[in-house]
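Just the structure for this:
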Amino acid sequence: MKLQISHQTNYYYGELAQRSVQYIRMTPMQLPHQIIHKWDVMIPKVATNLKDGFGNNWLTLSRNEAHNNLQMQASGIVEINTDTERLEDMPHVPYLLFTVQTPLTKCSEEMREFAAPYLEKPTLDSLKSMANALIMKMPFVKDVTNVGTTAAESFAIRAGVCQDHTHVFVGMLRDKQIPARYVSGYLYDETENHMASHAWAEAWLDGFWYTFDISNQAFQPNSHVYVAIGRDYLDTAPVRGVRMGGGYENLYSLVLVSKLA
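Down below sits the predicted model:
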């Protein structure tokens, strides 16, 4: 299935920023089940193109002139194999790395108690059951969390978005030393377009990575475009950086994903 993707992100600052450095992850990964036919990222000036330790494409944008906004447009065509059921490991990133908790995924006692019945003898079916129970326990609700909300905090308030569902699920698995990783990217949904990039979890079982999209209860990557893989949101954030000055900022983001005939 070929998908046309457009991702527009605009930051507007309340004051002039004198300097800024931004790390931009808006380029899909080349994977066995995912082919990048065309991709462009338009940003204010030439950036350095690198790969991080997880193999994610990473643009470093440095601006030393005064500016009051940051505008980025990523777009292209990606083809995914809709028959893909699971992913093989990447040799340059040992799967055991994803058993280590981060501040965003650390498991609370409440999360541990919730997960216990499903992780006593973890299987693909038991993890799917846990994913289903999690969305019932913690419905998708916008504007109650932010990018700094931890798994324990979002689980405690019983609500969150895809990022929170992924942090909670990953945190519960890692607490039992089951490798679990955070994935960010784009989701094709024929009924609607998502206003932002998407996030889902993957768990290492029987020598393969299996998809657990908690928010959509999807367990195969047949509608998912992989942009970045990491331990949590901070490893995969589309834009992350620092600036000198600028005051408060407003963010406008729009993602459009459509199927090509």
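
Please count neighbours and contacts with C-alpha atoms only from this point.
Fine.

got the residue ranges for the helices in the protein?
For the chain, applying DSSP state H gives helices covering 109-119, 124-137, 151-157, 162-174, 233-236.

Out of these, which is closest to Glu15?
For Glu15, the closest of those is helix 233-236, at 25.6 Å, according to CA to CA.

Could you pull out the buried residues of the closest one?
Within helix 233-236, the residues scored as buried using 16 or more other CA atoms under 10 Å are Tyr233, Asp235, Thr236.

now do stretch 242-249
In stretch 242-249, counting by 16+ other CA under 10 Å, buried: Gly245, Gly246.

I would like the residues contacting it, please.
The contact list for stretch 242-249 (CA atoms under 8 Å, 6 or more residues apart in numbering) reads 11-22, 68.

repeat for stretch 42-54
57-62, 70-74, 92-93, 229-230.

to the chain's geometric centre, what's the distance from that stretch?
Stretch 42-54 has its C-alpha centroid displaced from the chain centroid by 18 Å (CA atoms, centre = their mean, to the nearest Å).

How about stretch 158-170?
Counting by CA atoms, centre = their mean, stretch 158-170 comes out at 11 Å from the chain centroid.

got the contact list for that stretch?
Applying CA under 8 Å, 6+ apart, the set of residues contacting stretch 158-170 is 104-105, 107, 111, 131, 134-135, 137-145, 147, 149-152, 154-155, 180-182, 198-203, 213-215, 232-233.

and what of stretch 180-192?
In contact with stretch 180-192 (CA under 8 Å, 6+ apart) are residues 3, 28, 98-99, 166-167, 170, 173-174, 194, 197-204, 223-233, 236-237, 257-259.

Name the residues of that stretch that are buried.
For stretch 180-192, using 16+ other CA under 10 Å, the buried residues are Ala180, Arg181, Tyr182, Val183, Ser184, Gly185, Tyr186, Leu187, Tyr188.

run this one through as well so I can compare:
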Amino acid sequence: MKLQISHQTNYYYGEQAQRSVQYIRMTPMQLPHQIIHRWDVLLPKVAVSQKDGFGNDWLTLSRNETHDNLQMQASGIVEINTDTERLEDMDNVPYLLFTVQSPLTKCSKEMREFAAPFLQDASLESLKKMANALIMKMPFVKDVTHVGTTASEAFKMGGGVCQDHTHVFISMLRDSQIPARYVSGYLYDDTENHMASHAWAEAYIEGYWYTFDISNQAFTPNAHVYVAVGRDYLDTAPVRGVRMGGGYENLYSQVLVTRLS
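Reported below is the predicted structural model:
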């Protein structure tokens, strides 16, 4: 399936920023699951291209002139294999790294108790059942969490968005020493345009990575474009950085994913 993707992100600052450094992950990964036919990232200045420790494409944008906004536009055409059932492991990142909890994915007693019936004899099918139980426990609800909300906080709230579902799910798996990673990317939905970046979990089972899109109850990546993988949101965020000055900021972000063939 060939998809046309447009991802626009604009930050507007309340005051002039004197300088800033931004780390941008908005380029799809090179994987057997997907072919990148064309991809461009338009930025205010030329950025340095490199790869991070997880193999994600990473642009470093440094600005030493005063500025009151940051505008980025990523777009292109990506073809995905809708028959992909699982992904092979990456040679450059040991899968055991994804058994280590991060500050955003620390497991609580309540989460451990919730997961226990499903993880006594963990299998692909039992993890699917846990994913289903989790969406019933934590329905998709906007604007109740933020990018810094931890897995335990989201679980206690009883609702959240794809980022929260993913953090909670991988937290419970890692607590049982099952490798689980956070994936950010794009989702094609034939009923409506997906207006933001998407996130889902993957678990390492019997030598392969299997998809657990909790928010959509999808267990194969047949509508998913991979952009970055990591331990949690902070490893895969489309934009992270620091700046001197600028005051408060307002964010506008929009993602459009349409099918070409």
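
TM value for the aligned chains?
Here the superposed chains carry a TM-score of 1.00, computed using TM-score structural alignment, normalised by the length of structure 1; 261 aligned residues with a CA RMSD of 0.4 Å.

just to revisit the earlier point, how about CSV for the buried residues of helix 233-236 of structure 1, with distance to Pro32 of structure 1 added?
Shown next, in CSV, are the buried residues of helix 233-236 of structure 1 (distance: CA to CA, whole Å):
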residue, distance to Pro32 of structure 1
Tyr233, 24
Asp235, 22
Thr236, 20
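
where do the strands sit along the stretch 151-261 of structure 2?
Taking DSSP state E, counting those that start in this stretch to define them, one finds strands in the stretch 151-261 of structure 2 at 180-187, 198-205, 208-212, 224-230, 239-245, 249-259.

got the angle between the third one and strand 180-187?
The one in question is strand 208-212 of structure 2. Angle of strand 208-212 of structure 2 versus strand 180-187, following axes from the mean of the first three to the mean of the last three CA atoms, to 10 degrees, is 60 degrees.

try the last one
Taking the same axes, to 10 degrees, one finds strand 249-259 of structure 2 and strand 180-187 inclined to each other by 70 degrees.

And for the second one?
Strand 198-205 of structure 2 and strand 180-187 are oriented at 140 degrees to each other (the same axes, to 10 degrees).

quick check: strand 198-205 of structure 2 aligns to which part of structure 1?
Strand 198-205 of structure 2 corresponds to residues 198-205 in structure 1, going by TM-score structural alignment.

Buried residues of that stretch, list them for me.
His198, Ala199, Trp200, Ala201, Glu202, Ala203, Trp204.

And for stretch 86-97 of structure 2?
Arg86, Leu87, Tyr95.

what's in contact with it?
33, 53-55, 179, 204, 207-211, 220-221.

what about 10 Å?
With contact meaning CA atoms under 10 Å, 6 or more residues apart in numbering, stretch 86-97 of structure 2 is reached by 31-33, 53-55, 174, 177-181, 202-205, 207-211, 219-221, 230-231.

Quick one: end-to-end length of stretch 141-161 of structure 2, please.
Length of stretch 141-161 of structure 2, first residue to last, CA to CA, to the nearest Å: 6 Å.

Repeat that for stretch 154-163 of structure 1.
End-to-end distance (CA to CA), stretch 154-163 of structure 1: 10 Å.

His194 of structure 1 is in contact with Ile5, isn't it?
No - judged on CA atoms under 10 Å, His194 of structure 1 makes no contact with Ile5 at a distance of 11.1 Å.

shared neighbours, the two?
With CA under 10 Å, 6+ apart as the test, His194 of structure 1 and Ile5 both reach Tyr186, Leu187, Tyr188, Val255, Leu256, Val257.

In contact with the fourth one, which residues are there?
Residues near Val255 of structure 1 by CA under 10 Å, 6+ apart: 5-9, 73-75, 186-187, 193-198.

repeat that with 6 Å
Val255 of structure 1 is in contact with Ser6, His7, His194, Met195, Ala196, counting by CA atoms under 6 Å, 6 or more residues apart in numbering.

Can you match those residues up with structure 2 and say which hold?
Retained in structure 2: Ser6, His7, Met195, Ala196, out of the contacts of Val255 of structure 1 (criterion both residues aligned by TM-score structural alignment, their matches' CA atoms under 6 Å).

do you know how far the residue nearest to the spatial centre of structure 2 is from Glu206 of structure 2?
Residue closest to the mean C-alpha point of structure 2, counted by CA atoms, centre = their mean, is Ser184 at 2.2 Å. Ser184 of structure 2 is 23 Å from Glu206 of structure 2, where distance means CA to CA.

before we move on, what about Phe219 of structure 2?
On the measure of CA to CA, Phe219 of structure 2 and Glu206 of structure 2 end up 16 Å apart.

And Ser126 of structure 2, by the same measure?
On the measure of CA to CA, Ser126 of structure 2 and Glu206 of structure 2 end up 14 Å apart.

Specify which residue of the two has the higher count of neighbours.
Ser126 (15 against 9; other CA atoms under 10 Å).

surely that one meets Leu119?
No - the pair Ser126 of structure 2 / Leu119 is not scored as a contact, 7.2 Å apart, by CA atoms under 6 Å.
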